[in-house]
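*Asks:* sequence unknown, structure follows:
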């Protein structure tokens, strides 16, 4: 018997398929005005490179803007996104990078395959009860010592986005407390080494958090 897909995955896919082209147009060059984002992505790339390199993944890649930046930093990167339409746009924008559709709950990589992973605002649609499974997948696919870089909005509430770009879709963006995400990472065998929270920019409603973790050598606690 086929297991029904969790409703939150269906909702997120429907939302991002609907807004994919508008989203890609709006945020295509956004990284140029985000020095903290570029700095932390640069640190991630340096950590991967100095450890000997290897395959990395942008998990929840959207139209591939972060994936493309990581490729420009010299990484052997591929992208994964829940939305087939986002994957289609990413492939068109970055034809030299592999992209595929998939879920954070069932990553299409072998155990220990990745030398690093980025989850850039991609855990924000996952209900709290499903997050341990997501972090277990992060741990499974990362090689021992490999870095994981996370970004997310800070807070205790969900921000509802209704009819973005005039499209007839709605989705909740779940804010998180850095200490809770750090605890989830630790329970999954991912040791957080850097935590940064910055105040919101004028067009943002919440502070933004960045966590850098590394897969530990042992099994999760």
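*Replies:* Arrived safely. Here the structure is a predicted model, which is why all the values come from computation and not from measurement. Residues are numbered from 1 along each chain as shown.

*Asks:* hey, let's count contacts and neighbours off CA atoms from now on
*Replies:* Will do.

*Asks:* How many neighbouring residues does residue 111 have?
*Replies:* Residue 111 has 14 neighbours, counted by other Cα atoms under 10 Å.

*Asks:* secondary structure class for it?
*Replies:* coil (DSSP: H, G, I helix; E, B strand; the rest coil).

*Asks:* close enough to count as contact, it and residue 137?
*Replies:* No - proximity of residue 111 to residue 137 does not meet the contact threshold set by Cα atoms under 8 Å, at 9.1 Å.

*Asks:* and the next element down the chain from the helix or strand harbouring residue 91?
*Replies:* Element membership of residue 91 [criterion: DSSP states H and E] is helix 84-93. Downstream of helix 84-93, the first helix or strand assigned by DSSP H and E is strand 99-101.

*Asks:* residues in contact with that following strand?
*Replies:* Here strand 99-101 makes contact (Cα atoms under 8 Å, 6 or more residues apart in numbering) with 78, 79, 80, 81, 82, 83, 84, 87, 90, 91.

*Asks:* hmm, 10 Å instead?
*Replies:* Under the criterion Cα atoms under 10 Å, 6 or more residues apart in numbering, residues 57-58, 60-64, 67, 77-91, 107-108 lie in contact with strand 99-101.

*Asks:* May I see the ChimeraX selection of the buried members of these?
*Replies:* Only the buried members of the contacts of strand 99-101 end up in this ChimeraX selection, burial being decided by 16 or more other Cα atoms under 10 Å:
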select :57,58,60,61,62,63,64,67,77,78,79,80,81,82,83,84,85,86,87,88,89,90,91,107
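
*Asks:* Show me the helices in this structure, by range?
*Replies:* Assigned by DSSP state H, the helices in the chain fall at 7-27, 35-50, 65-72, 84-93, 131-141, 178-187.

*Asks:* Second structure follows, compare the two:
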């Protein structure tokens, strides 16, 4: 685990109850995010592979929402405190500790991966490998949804997040990274800031092409 991941894990472990209380009902007041999540779930259902990872699940509220939308969803998070909270809050669902760069999932096993603001702390230079890992676990035709902070600047903008340093991204640049990971970024929604940070918010949908081959993770070579 890298030094910045140690900081992220410790930071989120320290705010579990506060974070859960602030964000458990967040999508009830976020119509754009809610609409994209519903679209994501509908598209995953259409693949007939309902198994879906909520990567960076936090307190597990979106994992539960994905299940309510008809998916066989489970949650993964770097923070053991978040995983413990999610297990207590949603005892019927599965939650495990995991890094997004090394998912405990077989090649091509999933119909969907949700990354809801869970890539914002990843340094730009490490994102290609992280996205390649999400592509690895998707079955051909599987869907990835990424939500992130967006910027009109030409380069990613580092900012001081309350938990750990984070980045906002030019949407075209991020879509290019998705394409570089072997995915087809086919839909996006960008809207005005929904928080005091002032950044645009973006939701991108990408699909693993049906004719793509399964790439084996480095740990399995």
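*Replies:* It's in. Just so you know, these numbers come straight off a predicted model, no measurement behind them.

*Asks:* ok, back up a step: turn the helices of structure 1 into a markdown table, including distance to residue 153 of structure 1.
*Replies:* Shown next, in a markdown table, are the helices of structure 1 (distance: least, Cα to Cα, whole Å):
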| stretch | distance to residue 153 of structure 1 |
| --- | --- |
| helix 7-27 | 17 |
| helix 35-50 | 13 |
| helix 65-72 | 17 |
| helix 84-93 | 21 |
| helix 131-141 | 15 |
| helix 178-187 | 9 |
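
*Asks:* Around the closest residue to residue 159 of structure 2 other than its chain neighbours, how many other residues sit close by?
*Replies:* Excluding the flanking residues, the one nearest residue 159 of structure 2 by Cα to Cα, 6 or more residues apart in numbering is residue 166, at 5.5 Å. Neighbourhood size, residue 166 of structure 2 [other Cα under 10 Å]: 19.

*Asks:* Residue in structure 1 paired with residue 166 of structure 2?
*Replies:* Residue 166 of structure 2 maps onto residue 173 in structure 1, with residues paired by TM-score structural alignment.

*Asks:* And for residue 105 of structure 1, the neighbour number?
*Replies:* 17.

*Asks:* Counterpart of it over in structure 2?
*Replies:* Alignment note (TM-score structural alignment): residue 105 of structure 1 maps to residue 101 of structure 2.

*Asks:* Also residue 33 of structure 1?
*Replies:* Under the alignment (TM-score structural alignment), residue 33 of structure 1 pairs with residue 29 in structure 2.

*Asks:* Could you measure from that match over to residue 117 of structure 2?
*Replies:* Per Cα to Cα, to the nearest Å, residue 29 of structure 2 is found 16 Å from residue 117 of structure 2.

*Asks:* Those two: which is more packed in?
*Replies:* residue 117 (17 against 10).

*Asks:* Need the counterpart of that one in structure 1.
*Replies:* Using TM-score structural alignment to pair residues, one finds that residue 117 of structure 2 aligns to residue 121 in structure 1.

*Asks:* How about residue 79 of structure 2?
*Replies:* Alignment note (TM-score structural alignment): residue 79 of structure 2 maps to residue 83 of structure 1.

*Asks:* That match - nearest residue in space that isn't next to it in sequence?
*Replies:* Using Cα to Cα, 6+ apart and skipping residues adjacent in sequence, the residue nearest residue 83 of structure 1 is residue 13, 4.9 Å away.

*Asks:* likewise residue 217 of structure 1?
*Replies:* Distance criterion Cα to Cα, 6+ apart; nearest residue to residue 217 of structure 1, sequence neighbours excluded, is residue 144 at 4.9 Å.

*Asks:* swap in residue 73 of structure 1?
*Replies:* With Cα to Cα, 6+ apart as the criterion, residue 73 of structure 1 has its nearest non-adjacent residue at 6.6 Å, and that residue is residue 45.

*Asks:* Counterpart of that neighbour over in structure 2?
*Replies:* Alignment note: residue 45 of structure 1 maps to residue 41 in structure 2; criterion TM-score structural alignment.

*Asks:* Would you mind measuring from that match to residue 56 of structure 2?
*Replies:* 17 Å.

*Asks:* Could you do residue 202 of structure 2 as well?
*Replies:* Residue 202 of structure 2 is 17 Å from residue 56 of structure 2, where distance means Cα to Cα.
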